[in-house]
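Peer 1: build me a model from this:
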Amino acid sequence: MAHRLGANRYGKAESRVVRIVRDTQRHELHDLNVSTSLRGDFEAAHTTGDQAAVLPTDTQKNTAFAYAKLHGVGSVEDYALALGSRLLDACPAAEAAQVRVEEYGWDRIGDHSFVRRGGSVRTAVVTVGREATHVLSGICDLALLNTTDSEFKGFLKDEFTTLAEADDRVLATSLVARWRHTDTDGIDWNASHEAVRATLLETFAGTYSRALQETLYAMGCAVLDAQPGIAEIRFSAPNLHHFLVDFSGFQIDGLSNEGEVFVAADRPYGLIEAQVTRDDVPPADEAWLAVPGFC
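Peer 2: Next up is the predicted model:
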């Protein structure tokens, strides 16, 4: 029975390319999800295992990161055109190169601080009992990022420690915060929520961070100082790591990465959890505050 190879293509999917422009004190941020693929005469790779015409998918990924620096990301269309042209030039067997780019929107909250556009979810857990009512307001998926003013050093080390100390790093999280009100009568819940959210953003943007733990504590203290009607606030914050792309192996003279191009890793991640409580308010019954699987 005769067989033949039909349509085929190959590439590297979902490279998380983060480009930070640091030319001035007011940084610019481009957060991309880049997928590339090549279509052409790759029959030998399928039928005989001959890879001579194949540009590796790892090379496609590296090119996507390098072009974020070499070409820049003025627009995703312009970046994709440049990247596609480069891949086509680099792979003579290819008939076409396709580049798919998703750009995640971030709104500026400071010169080097950003909040993900349209991403957060407002939450509420209300427990109405015969003797007491508890209102736990909150927010989740509040994606925040500082391009600088964050360090992590002086930590405990043992024989398994490989993490390098960082004097200047990207600090990013997708915050879950829940806060308990001391009263439930006569409260403008919408105004209260907006005020807490604004305080969280302002404090994140304005705090020099020696650790995500320090930033969370500062945010919690700021909320309690601004809102006397809140008894406590609890945080769950993944530390969403951004790793500097190593350009040293690329055969391009003068290509350096001075904190400009990062790969955004989604897992594994550090998970920091903390609560900040008001001294003069009795603690709540923990059973009422348990919210398993919620946001």
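Peer 1: CA atoms for contacts and neighbours, from now on please.
Peer 2: Will do.
Peer 1: just give me how far stretch 173-186 sits from the chain centre.
Peer 2: In this view, stretch 173-186 has its centroid 24 Å away from the chain centroid, taken as Cα atoms, centre = their mean, to the nearest Å.
Peer 1: list the buried residues for that stretch?
Peer 2: For stretch 173-186, a neighbour-count test (16 or more other Cα atoms under 10 Å) marks 173, 174, 175, 176, 177, 178, 179, 180, 181, 182 as buried.
Peer 1: test my guess that the fourth one contacts residue 137.
Peer 2: No - applying Cα atoms under 8 Å, one finds residue 176 not in contact with residue 137, separated by 11.0 Å.
Peer 1: re earlier: for the buried residues of stretch 173-186, which one is nearest residue 155?
Peer 2: residue 173 (20.2 Å; Cα to Cα).
Peer 1: and the helix or strand containing that closest one, what does it pack onto?
Peer 2: Assigned by DSSP states H and E, residue 173 belongs to strand 171-181. Under the contact criterion of 3 or more Cα pairs under 8 Å, 6 or more residues apart in numbering; DSSP states H and E, strand 171-181 touches strand 133-146, strand 230-239.
Peer 1: alongside the first, I'd like the structure of this one:
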Amino acid sequence: MAHVLGQNQYGKAENRIVRIHRDSTRHEIKDLNVSVSLRGEFEDVHLTGSNANCLPTDTTKNTVYAFAKEHGIESAEAFGILLARHFVDDTERGVVHSARIRIEEYSWDRIRTPDSSARFIGSEEVGHSFVRNGQEVRTSEIVYDGESVQVISGLKDLVVMNSTNSEFWGYIKDGYTTLQEAYDRILATQVTARWKFGYSGRDGEAQPNWNRSYTHVKRHMLEAFAETYSYSLQQTLHAMGTRVLNNRAEVDEVRLELPNKHHFLVDLEPFGLKNENEVYFAADRMYGLIEGTVHREGVVPVIPVA
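Peer 2: Presented below is the predicted three-dimensional model:
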């Protein structure tokens, strides 16, 4: 029986890089985790052991660091596009057909002190001290096949909560249902979101302002979460995706993964106390996992399930 080599790719995963921009006394930090994956004419590498068409993974790692120096890092998306185009367009003999760059970005906030605030009012701020921002991790995935670019941005580990304005009742009940209907509950989740841009990189198409877009997409999702009176986490998911598409023309598709971070009322009656929606047990496992995609009409969704 004949065997056929199927889909394959290789690269260097999780290249941790911190790039400090020292163009002024107010330093800027980009802290990234970059993973490179290449597809192309790699049959001989697998079948015969010939490395004639193999770009070493060490080379892809070195390229990440060299590009950070040569080009700087204005945004994860723009940096990923530069890398992807390089691996496909510039690799010897054109053996690389497509490149996928996945990036996680960790943000840092400036440390401010009373002395520095008073000292530099009206002049350039000296900024070289930072504290790691633990709110969320920014993500991006760039795929380039030699003709067009696909950019999917996102975030993960963004924990949000509504302490009221959430209900859950009227659901299917059978012999195994024990969940009590809730008319005033905590709604909490840890958001993982990814959104695809209409940008394709063809014919000199101008790139969106990636950093501004990220800021506003996140803002619209948070506003929708806060302003939606929720009868289900599914309803909230749809409201978050819809708000982004209604306000950000550069985005075609939004995929959300929302684990329901359950908060259960603690029974205080054994202690002679009445619990009026004030004291909860926060359970980290198990949890309901709500997933869904909202996309523009006529757009074929492409963001894969994680």
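Peer 1: mind checking the TM-score on these two?
Peer 2: Here the TM-score for the pair of chains, by TM-score structural alignment, normalised by the length of structure 1, is 0.55; 169 aligned residues with a Cα RMSD of 1.4 Å.
Peer 1: now the helices and strands packed on strand 171-181 of structure 1 in JSON lines, with distance to residue 13 of structure 1 and mean neighbour count?
Peer 2: As requested, those are exported to JSON lines (distance: least, Cα to Cα, whole Å; neighbours: other Cα atoms under 10 Å):
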{"stretch": "strand 133-146", "distance to residue 13 of structure 1": "23", "mean neighbour count": "20"}
{"stretch": "strand 230-239", "distance to residue 13 of structure 1": "24", "mean neighbour count": "22"}
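Peer 1: possible to save those strands as TSV with distance to residue 70 of structure 1?
Peer 2: Compiled in TSV, these are given as follows (distance: least, Cα to Cα, whole Å):
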stretch	distance to residue 70 of structure 1
strand 133-146	23
strand 230-239	29
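Peer 1: minimum distance to residue 20 of structure 1: which of the ones you listed has it?
Peer 2: Closest to residue 20 of structure 1 of these is strand 133-146 (Cα to Cα; 10.6 Å).
Peer 1: show me where the stretch 151-295 of structure 1 has its strands.
Peer 2: Shown for the stretch 151-295 of structure 1, the strands assigned by DSSP state E, counting those that start in this stretch span residues 171-181, 230-239, 242-244, 261-264, 270-277.
Peer 1: aligned partner of residue 154 of structure 1 in structure 2?
Peer 2: For residue 154 of structure 1, the aligned residue in structure 2 is residue 170 (criterion: TM-score structural alignment).
Peer 1: so its match touches residue 179, yeah?
Peer 2: No - using Cα under 8 Å, residue 170 of structure 2 is not in contact with residue 179; the gap is 11.2 Å.
Peer 1: and the strand holding residue 173 of structure 1, how far out from the chain's middle?
Peer 2: On Cα atoms, centre = their mean, the centre of strand 171-181 of structure 1 falls 15 Å from that of its chain.
Peer 1: sorry, back to before: closest to residue 119 of structure 1 out of the helices and strands packed on strand 171-181 of structure 1?
Peer 2: Residue 119 of structure 1 lies closest to strand 133-146 among these, at 6.2 Å (Cα to Cα).
Peer 1: angle of that closest one against strand 230-239?
Peer 2: Interaxial angle of strand 133-146 of structure 1 relative to strand 230-239 (axes from the mean of the first three to the mean of the last three Cα atoms, to 10 degrees): 40 degrees.
Peer 1: distance from strand 133-146 of structure 1 to structure 2 after superposition?
Peer 2: Average distance, strand 133-146 of structure 1 versus aligned residues of structure 2 after superposition (mean Cα distance after the TM-score superposition for structure 1): 0.5 Å.
Peer 1: list the contacts of that strand.
Peer 2: Applying Cα atoms under 8 Å, 6 or more residues apart in numbering, the contact partners of strand 133-146 of structure 1 are 112-116, 119-128, 170-181, 184, 193, 204-205, 288-289, 295.
Peer 1: just the buried subset of the residues you listed, please.
Peer 2: 112-116, 120, 122-123, 125, 170-181, 193, 204-205, 288-289.
Peer 1: how about residue 195 of structure 2, nearest residue that isn't a chain neighbour?
Peer 2: In space, residue 195 of structure 2 comes closest to residue 254 once its chain neighbours are excluded; the distance is 4.3 Å by Cα to Cα, 6 or more residues apart in numbering.
Peer 1: the one you found and residue 295 touch, don't they?
Peer 2: Yes - in this structure, residue 254 of structure 2 is within contact of residue 295 by Cα under 8 Å, at 6.2 Å.
Peer 1: between the two, what contacts are shared?
Peer 2: By Cα under 8 Å, 6+ apart, residue 254 of structure 2 and residue 295 have these common neighbours: residue 245.
Peer 1: whereabouts in structure 1 does stretch 60-71 of structure 2 align?
Peer 2: Aligned by TM-score structural alignment, stretch 60-71 of structure 2 falls on no residue of structure 1.
Peer 1: which parts of that stretch are buried?
Peer 2: Those would be 60, 61, 64, 65, 68, for stretch 60-71 of structure 2 by 16+ other Cα under 10 Å.
Peer 1: residues near the residue mapped onto residue 263 of structure 1 from structure 2, how many?
Peer 2: Counting by TM-score structural alignment, residue 263 of structure 1 lines up with residue 281 in structure 2. Residues near residue 281 of structure 2, counting by other Cα atoms under 10 Å, number 11.
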